[in-house]
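A.B. asks: Sequence and predicted structure, then a few things I'm wondering about:
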Amino acid sequence: MDSEHLARLLRARVRRIFKAAATKQELQSWRVSPKTVAKVLVDAGLGEVIVLLEMSTLASDARIDMLLVGSHPECGELSVVVVENKQWSRLHVIRGTRRVVHPGSRPEGSQHPVEQVWDYCRTLQHHLPMLHRRFHGLVNLHQAPSGEVAKLIPPACELRSEVDLARMRIFGEAPDARREMGEFLACILSGENAAHQHRLIDQAHVRPSEALMLAAQEAVRGRALFTLLDEQRAAVDRVFQTVEEGFTEDNKQVFIITGGPGTGKSVLALELLGMLSAVGSATVHASGSNAFARTLREHVKGRRGGVDSIFTYFHQHRRRTRNHLNVLICDEAHRLRKDSNLRYDAVEDRSDTPQIQELIDAARVPVFLLDPRQVVRRDEVGTPEEIRRVALEMGIAEGNIHSIELSLQFRQHLCPEYVSWLEDLLGYEEATPRPWEPSEGFHLLRADNPQQMEDYLRLQIALNRTARITAGYCWRWTKEAQPGGRLADDIRIDGWKHPWNADKPISKNNIPGKDMWATDPHGFEQVGCIYTAQSLDWDYTGVIMGPDYTWRGNHWLAAKNQDPAAGGPDRHQLVRNIYRVLATRGKYGAILYSTDPGTRALLAELGVPPVTQARAALQEQHQDLAEAVARTDDHSNPTQGELF
């Protein structure tokens, strides 16, 4: 097969199987890189080894360039080699990091290829227990001279301590390097029974290994956010009991757990994941939010390697065979879509199968956790009614569909009435706005301009509290960075201007990407939207209400904004849900500002205190703290004993 034919074939299969469009870089790699590995295999007498191209990592959308499958020459057992092809001819490692800059890379560079291969190997091992430690990895730098390759090898470049260098290799373009690559492969791989070994992998039951389940249990339950109480504990125990009692393929049990903002849905999901992992029940967490999944991965990262692969996205389960998992925890299920088709799918590759059906199919016990008033796009279908309807259409008995409602408030636990006041303000259930009764437990404030809001939140940050400013999607969003890595100040209100959160991180200026905006301290310098704020929280939140939701004397008016996904006949409901989500991100306080004078007047009439009044008291706290720190500094020469 010639190189161009191979590239066309791979492009078609990647589109059909992974629902992805091949990039120019991938097409060029397919034309050049595989044949360089094939030549080494043939020259080393390994022509019978099975070569798999663009294999799934089994836990994410990432793909492995090449997987070499055969038998170990000494024991005859399964042996695989993960190959990462790089067309780099020159490179350098950024000082103080393991990031590699190369032609075509972004300024922040790419992940070190050895660490990339190691992550692929570990992920395969975690989801194909049959591999155990029967794997190796290599980086094929087939265009790099020896001097460039040396920059990536310790001690010239330090790697993560968990990487097993005995199993990893890097080879460049030099003839000696190609010969050494063949010798390395011949020591760990043979073509004997390669077809049989390939069938074992192809037919294997893809699921988290027992070791990964144990690691998940230790990582998740080892970092409890708070102790579950009453109804949260009852919900977890009910699902756990169902799993312990056993179930059959034809006796699926579907759980629909609903609750408003801050009722502990996500922590309940983590507790359930930890408990089920502890008993070895194959359980995976799924969500529809990049920012949320990334935050959860960061939450458990560092405890045990590879645990973060248990946190997946809804659309990744479209190819699972029926009942591959015991339990699939679908968190933030209000973000479920009608189907799992991606925008770049070809017409012939699209599927009419509902995403809800795919998720129910994937596990014997699917668990959906959601807040129906957090549906914020017209293509989202995550409601209890829709999940129940699909389950019934799939033939699941009514008695096997369990509904649980959560009401205890954790996020605004010091003022649980805030959420109901906010819902009345926004017009849910045809309610009318009612006066706000100031609470010691929750600081609700109004601002006359966004600068007042920003000044107040900066004081809170100075007092070691977390804060973010969010806004309705009423201003255009320039995703491309400006010269010097600066973000465009798209949000302009009178003399105040700020950028939206960045689409991708800009390390040069300490600007986090959209997935980490809510948790990176530098995120305060940008304004977040519904897609970066939903599912997350901080101590104090500032909300800019734009012209898409304004008070008109005795009713709310929902107008078109910059987000086409929030339009259509359900615009009023979707925009209202967006502001409900944004205004409930703060645990201890919220500051509301509207660009509309009539809406600002409404907040004043309802007795919401002005932020200027609260700022004066906060400045006193800040001054007291500064004086206390100064006094400490004046007498700070402690002995070793005083430190303890």
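C.D. replies: Cool, the structure landed.
A.B. asks: use CA for all of it now, contacts and neighbours both
C.D. replies: Will do.
A.B. asks: quick one: contacts of the one helix or strand residue 295 maps to?
C.D. replies: Residue 295 is part of helix 290-300, with elements assigned from DSSP states H and E. Applying CA atoms under 8 Å, 6 or more residues apart in numbering, the set of residues contacting helix 290-300 from outside is 219-220, 223, 286-287, 307-309, 311-313, 514-516, 518-519, 532, 534-536.
A.B. asks: dropping in the other structure now:
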Amino acid sequence: MIVYDGLKSEFLKSCESDSIAIEIEENILSKLGRHTPKSEFRSWENSLNYMYKVLNDNEIPNDVGIAIEFNIPQTSKRVDFIISGFDSSNEPNMVIVELKQWEGLKALDGVDALVETYTGGAVRKVVHPSYQAWSYAQLILDYNASVQDRRVKLHPCACLHNYIRHDNDPLDSKQYKDYLDEAPAFTKGHASDLRKFIKKSIIYGDKKEVLYLVDHGKIRPSKSLQNAIASMLKGNREFIMIDEQKVAYEEILRLSLQCQKDYKKRTVIVTGGPGTGKSVIAVNLLAELTARDQMVQYVSKNSAPRQVYLKKLKGIMRKSSVDNMFKGSGTYTETGLNVAHTLLVDEAHRLNEKSGMFHNRGENQIKEIIHSSFCSVFFIDESQRVTMDDIGSVEEIEKWAKEEESELFYLELQSQFRCNGSDGYLAWLDDVLDIRETANYDLEGIDYDIRVFDSPVEMWDTVNEKNKLANRARVLAGYCWEWLKSEQNNTNYHDIKIGDFEMSWNLGSGEPFAVSETSINEVGCIHTSQGLEFDYVGVIIGDDMRYENGKVVTDFTRRAKTDQSLKGIKKLYKENPELAKRRADEIIKNTYRTLLTRGMKGCYIYCTDKNMEEYLKKRLETCNDRKNYTAN
């Protein structure tokens, strides 16, 4: 959908009469039903007056098409400005312009396509404008049948009209070269360069014909996108499905394809514990359904799983249209009914009610995901809800599926592929942590390397040795140590200090914690490890979980002040102390249960509370005594 469209002559006239921003505001109200904030209105006035200066050139035909705020179908993304026309060979062309008000930015090393700039009232990490323009063009190319069939050529660029460029400018840092080559960035004082860029591909006017084609194009993944993701999965052993995973995959595939045929809504709830292959199934479905001409996306609340699986698929590739297939759970606040064929929601227990940085957007993420797709698939483990904001539950999904008139289906992954083929370790943990009583008082018959260490240094040394085998061992910790934002990229600043043991929380820049070669020298938290797995993990249990008077107790007051997972617990405690204690107890125990199940082959533990250490050792001694007795 296009909020504003017209010919160049009409656009110039509206700019000259100072009515262009008013026209867009009125169109947004009538087409989208929302009012425009003053800041957005001012940004239109500033940016569009600059585009008036750029387009006020006789060599750019008066009948070229102009589109402002083009909503890319099946997404909530909007392209700021488009110029359409024909090139010298009378082939359809579109110039895509990403407009920015920025006056400066900071380049970020070690992360792909991210910069830091002042926007939205604060300094934030955002994507480089050239990457943004390129990714929007790629999204249109990958999913718009008219663009594919009519071979519409897309030319993305960025325009930072308030930005004064200098020699060796961070905007042009070498890590952004691939994206700048695809989508050049034009800055203040370079309107003539942007004008030349437009005139290379727009020679003749199209009277909005190309805009109409694109706006009414059917949704269909391109062959190049299908081939790209298929080739990434081919031969990638990490995504091979076994046994029950394959059964679940085939059933979800059948249901999704049925939605594609009869246009009825279906919601699939897939329950399964840690390591049961939920993510493996999701990634395989992503590839297969794309090959079946569906628009399908992998969705998660946490960015860590998306980053890691994308990295594993792409390998050394930096630039791929597959990037657009991995989305955050807050993406669907403004998308329409059934805009996607299938949405695959991993870690669904982590979904929130509201979206956005300030939790003020949308109504409910579960509702919005079901509303936005014909087939919604939720992979969920209710025992992994680890923050006050986590609302993902089977009951909540059922409620919204019924409201959206979506038929419900249930699948369960029972086999435990982590912990060497047994779910006995999980049951043992539940018993040990007083989460629930189980029959697994010991670890009889479970071939799993679990140890409790007296020293964090000794534990780290053991994890480090294991990591040398395949870079698949990490140290994790409960959130009991402050995380200083000012030092987030300083590996020499040690947030976690226990006697002579000092380490940093995982750094804010660089590759994802789960795959980076340097992560062994950092400590991961629940937010960078949940949904992922390693061969071995070392877990530091902090003072928020102790052993007192014969019981495992939790204490939310020992959590770091910078921990957002228990945000609001103090207020709740004043209003309802018992409820607050129950919520905090569940979150803290679920957090450690999740951390303690990240290792497939082994888990090494250090406790800051000596009573907790002795308790765990005794439980393990009981296991060893039972094994020795059975052997004799």
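C.D. replies: Looks like it came in fine. Values in this document were obtained by computation on a predicted structure and should not be read as measured data.
A.B. asks: Pretty sure residue 619 of structure 1 sits against residue 458.
C.D. replies: No: the pair residue 619 of structure 1 / residue 458 is not scored as a contact, 10.6 Å apart, by CA atoms under 8 Å.
A.B. asks: re earlier: I'd like to know which of the contacts of helix 290-300 of structure 1 are buried.
C.D. replies: 219-220, 286-287, 307-309, 311-313, 514-516, 518-519, 532, 534-536 (16 or more other CA atoms under 10 Å).
A.B. asks: Touching, residue 523 of structure 2 and residue 501? I think so.
C.D. replies: No: Residue 523 of structure 2 lies out of contact with residue 501 (CA under 8 Å); the separation is 11.8 Å.
A.B. asks: Tell me which of these two has more neighbours.
C.D. replies: When residue 523 of structure 2 is set against residue 501 and neighbours are counted by other CA atoms under 10 Å, the residue ahead is residue 523, at 24 against 13.
A.B. asks: what does residue 320 of structure 1 align to in structure 2?
C.D. replies: With TM-score structural alignment as the criterion, the equivalent of residue 320 of structure 1 in structure 2 is residue 335.
A.B. asks: Helix or strand: which one has the aligned residue in structure 1 for residue 426 of structure 2?
C.D. replies: Under the alignment (TM-score structural alignment), residue 426 of structure 2 pairs with residue 419 in structure 1. Here residue 419 of structure 1 sits within helix 417-426, counting by DSSP H and E.
A.B. asks: Which stretches in the stretch 451-600 of structure 2 count as helices?
C.D. replies: When secondary structure is read from DSSP state H, counting those that start in this stretch, the stretch 451-600 of structure 2 shows helices at 456-470, 526-529, 569-575, 577-595.
A.B. asks: any idea which of these is most buried?
C.D. replies: Mean neighbour counts were taken over the helices of the stretch 451-600 of structure 2 using mean count of other CA atoms under 10 Å, and the top value, a mean of 20, falls to helix 577-595.
A.B. asks: so the closest residue to residue 24 of structure 2 other than its chain neighbours, which of the three states?
C.D. replies: Taking CA to CA, 6 or more residues apart in numbering, and ignoring the residues beside it in sequence, residue 24 of structure 2 has residue 4 as its nearest neighbour in space, at 6.1 Å. Under DSSP: H, G, I helix; E, B strand; the rest coil, the three-state class of residue 4 of structure 2 is strand.
A.B. asks: Give the buried residues for the helix holding residue 295 of structure 1.
C.D. replies: Under the neighbour-count criterion of 16+ other CA under 10 Å, helix 290-300 of structure 1 has 291-293, 295-297, 300 buried.
A.B. asks: ditto for stretch 336-346 of structure 2
C.D. replies: Using 16+ other CA under 10 Å as the burial criterion, the residues of stretch 336-346 of structure 2 that qualify are 336, 338-346.
A.B. asks: Quick one: end-to-end length of it, please.
C.D. replies: 21 Å (CA to CA, to the nearest Å).
A.B. asks: ok, now stretch 249-265 of structure 1?
C.D. replies: Start-to-end span of stretch 249-265 of structure 1 (CA to CA) is 27 Å.
A.B. asks: Any chance you could list what contacts it?
C.D. replies: Here stretch 249-265 of structure 1 makes contact (CA under 8 Å, 6+ apart) with 232, 235, 239, 242, 323, 331, 360, 364-373, 384, 387, 391, 396, 400-412, 419, 581, 584.
A.B. asks: Strands of the stretch 101-250 of structure 2, residue ranges please.
C.D. replies: Along the stretch 101-250 of structure 2, the segments classed as strands by DSSP state E, counting those that start in this stretch run 106-107, 114-119, 122-127, 153-160, 185-187.
A.B. asks: Of all those, which one is nearest residue 215 of structure 2?
C.D. replies: Between residue 215 of structure 2 and the strands of the stretch 101-250 of structure 2, the shortest separation by CA to CA is 14.1 Å, and it involves strand 153-160.
A.B. asks: list the helices and strands that closest one packs on?
C.D. replies: strand 92-100, helix 129-143, strand 185-187 (3 or more CA pairs under 8 Å, 6 or more residues apart in numbering; DSSP states H and E).
A.B. asks: so that strand versus strand 92-100, what angle?
C.D. replies: Interaxial angle of strand 153-160 of structure 2 relative to strand 92-100 (axes from the mean of the first three to the mean of the last three CA atoms, to 10 degrees): 20 degrees.
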